[in-house]
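Visitor: For reference, the sequence and a predicted model appear below.
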Amino acid sequence: MKNLVPNPQLQASRISATISEGFNVTTADGRPARLAIIDEAGNVIEAGQEVAWAAWKICIEVQENFWEGQGHLVVHSSPPGDAALAATLIGKKAA
């Protein structure tokens, strides 16, 4: 399964993970870093531990679904197309 997805070599950062601590992100030289969601215009719309834990939760949930044979290959952090939720997040500053 792992060989079916790309394995890009990051030049300026490192990502690691453990089941109990989730994602750990650093610069290539070991300084602390954080995950962010960036829109198509390059604006950081959300960043920090909340983004890391949301991404980790999605990774765990989709893997568990796969193991259970449920066939749920897509997991969302919130309802897709939820206009009200999207409207509350527009313009929210990154942490």
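Guide: Good, I have the coordinates.
Visitor: from here on, contacts and neighbour counts on C-alpha atoms
Guide: OK.
Visitor: So which bits of the biggest helix by length in the chain are buried?
Guide: Secondary structure of the chain per DSSP state H: the longest helix is helix 49-68. Judged by neighbour count (16 or more other Cα atoms under 10 Å), helix 49-68 contains these buried residues: 49, 51-52, 55-57, 61-62.
Visitor: Put this next to the previous one:
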Amino acid sequence: MATAKGGEKLDGGVLEHAVIAAQGWEGFTITTDDGHPATLAVVDERGQIIESGPELVSELWAVAVMSYRRFLIKEKALKVWSEPSGLFEERE
């Protein structure tokens, strides 16, 4: 389904208050439903925010792109992930 901004809206979205957009040259953009800037956070099992902000958004984008590139070129990387020491991928 096309949106007024010329993008494509996914059917069946589950978010109630946030808008997440992605463009290949820009990465993820996160806003509130009324258009104000927002960000992502990683929350541990105790409810503590352990990562947040633009660095998290950039790293999430890097992992997503690396995983998708591996898929496109049919490499057998089972998993791509990031941790404090860098980006990694697991192979068969």
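Guide: Now that the structure is in, tell me what you want to look at. This is a predicted model, so every value here is computed, not measured.
Visitor: With both chains overlaid, what TM-score comes out?
Guide: Here the TM-score for the pair of chains, by TM-score structural alignment, normalised by the length of structure 2, is 0.73; 74 aligned residues with a Cα RMSD of 1.6 Å.
Visitor: ok so, going back, equivalent range in structure 2 for the longest helix of structure 1?
Guide: With TM-score structural alignment applied, helix 49-68 of structure 1 matches the range 54-73 in structure 2.
Visitor: Likewise for stretch 13-25 of structure 1?
Guide: Taking TM-score structural alignment, stretch 13-25 of structure 1 hits residues 18-30 over in structure 2.
Visitor: Quote the end-to-end distance of the matching stretch.
Guide: 7 Å (Cα to Cα, to the nearest Å).
Visitor: Pull out the buried residues from it.
Guide: 18-19, 27-30.
Visitor: Packing partners of the longest helix of structure 1?
Guide: Applying 3 or more Cα pairs under 8 Å, 6 or more residues apart in numbering; DSSP states H and E, one finds that helix 49-68 of structure 1 contacts strand 22-27, strand 36-38.
Visitor: how about those in JSON lines, adding distance to residue 66 of structure 1?
Guide: Formatted as JSON lines, the helices and strands packed on helix 49-68 of structure 1 follow (distance: least, Cα to Cα, whole Å):
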{"stretch": "strand 22-27", "distance to residue 66 of structure 1": "19"}
{"stretch": "strand 36-38", "distance to residue 66 of structure 1": "25"}
